[in-house]
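Visitor: Need coordinates for the following:
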Amino acid sequence: MKRFIGSLLTVIIFLMTMQHVCAEPNDEPLKRLVLTLLAPKIQEQINQYYTNKFTESPTFTPFLDGTDVDVEYFSSLIEVQVKTIPYVGPHLDVGIDSIRFSIDNSGSIVVVEYKHIRDYDLPPHWQEIIKTH
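Guide: Down below sits the predicted model:
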């Protein structure tokens, strides 16, 4: 019983000392760095999601309006939440998507969740890229 209580106290103390830190809202250089490094992974996820919807893969612009990023730091990983508005052609928005990444201390990036939030209609002259099932 003493071992159990000792182990339990150790775990509680460990959990109490773990800290997570959120990036400050005005920390734009950090957000830009994160988006720059994650851009290929973000585009890969967009390609995967929209491949069955369009004949042309949408893209995203990490440094214009339409892409938000939140970063949380933990002792063993960094969690990044990216919300973006992919577009085709001359910035014709096709939807809103949210992607959550986990980056461990060795730099390994894992997509935790891809969530499609909303569709936007394309104008008539772009309807030909829509795949019909």
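Visitor: Going by C-alpha atoms from here, please, whenever you check contacts or count neighbours.
Guide: Will do.
Visitor: Next, L8: secondary structure please.
Guide: Using DSSP: H, G, I helix; E, B strand; the rest coil, the secondary structure recorded for L8 is helix.
Visitor: distance of it from F74?
Guide: L8 sits at a distance of 22 Å from F74 (criterion: CA to CA, to the nearest Å).
Visitor: now the other sequence, so there's something to compare against:
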Amino acid sequence: MILSRLFIVIVVSAALSLSSPTRLLSEPVHNKPLSDSGELRVQDMLMNVLTPHINAAVQDYYRQFLLEPPLVYPYFVHITGSERLNGFRGFRLSITLDVTPVVGPHISVGEDRLTFEISAGPEVKLVHYTHLKSYPLPPHWQYIVKKPAR
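Guide: You can find the predicted model right below:
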């Protein structure tokens, strides 16, 4: 009797520990804000302004590899650095972003790092593009692959 109860406790404990929600290793890590703030609103406004430039750069890069152009949504952008290029209160700035382009129902095709120079106007100029990582597409999306990305 005691052994059968012990066995049931072990089986239930194992089942619960295996079914508990855990983050997959393949799942990208994104900082998800828990509440709104002035800083978050300014960052989101910046993403609204930069998104067309980000998508143009990403689509230009992936044009050689994919038949369908990927998109980058603002919530797949991580600001990794920024600086003023012409001193305190200068309005020529640099921003570096890590982005995750997707196709279809948010299928990640890779990771890329973009650096833009932003100045009054506003003028936005891509100054550096680095492809960091490629992800294989699932079998039912292979038809859009022209050639594998490097």
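Visitor: so where is the strand ranked longest in the second structure in the first structure?
Guide: If you go by DSSP state E, the second structure has its longest strand at strand 123-134. Residues 108-119 of the first structure are matched to strand 123-134 of the second structure when aligned by TM-score structural alignment.
Visitor: Stretch 43-50 of the second structure now?
Guide: In the comparison with the first structure, stretch 43-50 of the second structure aligns to the range 31-38 (TM-score structural alignment).
Visitor: so where do the strands sit in the first structure?
Guide: Assigned by DSSP E, the first structure shows strands spanning 21-22, 67-73, 77-84, 87-88, 92-93, 95-104, 109-119.
Visitor: P40 of the first structure is nearest to which of those strands?
Guide: Shortest distance between P40 of the first structure and the strands of the first structure, using CA to CA, is found for strand 109-119: 11.3 Å.
Visitor: quick one: that closest one to the second structure mean distance?
Guide: Compared with the second structure after fitting, strand 109-119 of the first structure deviates on average by 0.7 Å (mean CA distance after the TM-score superposition for the first structure).
Visitor: So what touches that strand?
Guide: Defining contact as CA atoms under 8 Å, 6 or more residues apart in numbering, one finds that strand 109-119 of the first structure is touched by 45, 94-103.
Visitor: Just flag the most distant two among these.
Guide: In those, two members sit farther apart than any others by CA to CA. They are V94 and I103, at 27.8 Å.
Visitor: Give me the buried positions along the lengthiest helix in the first structure.
Guide: Ordering each helix of the first structure by length in residues (DSSP state H) puts helix 28-50 first. By neighbour count on 16 or more other CA atoms under 10 Å, the buried set for helix 28-50 of the first structure is 31, 34-35, 38, 41-43, 45-47, 49-50.
Visitor: Turn those residues into TSV, including distance to E79 of the first structure.
Guide: Shown next, in TSV, are those (distance: CA to CA, whole Å):
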residue	distance to E79 of the first structure
K31	12
V34	11
L35	13
L38	12
K41	14
I42	14
Q43	18
Q45	16
I46	19
N47	22
Y49	21
Y50	24
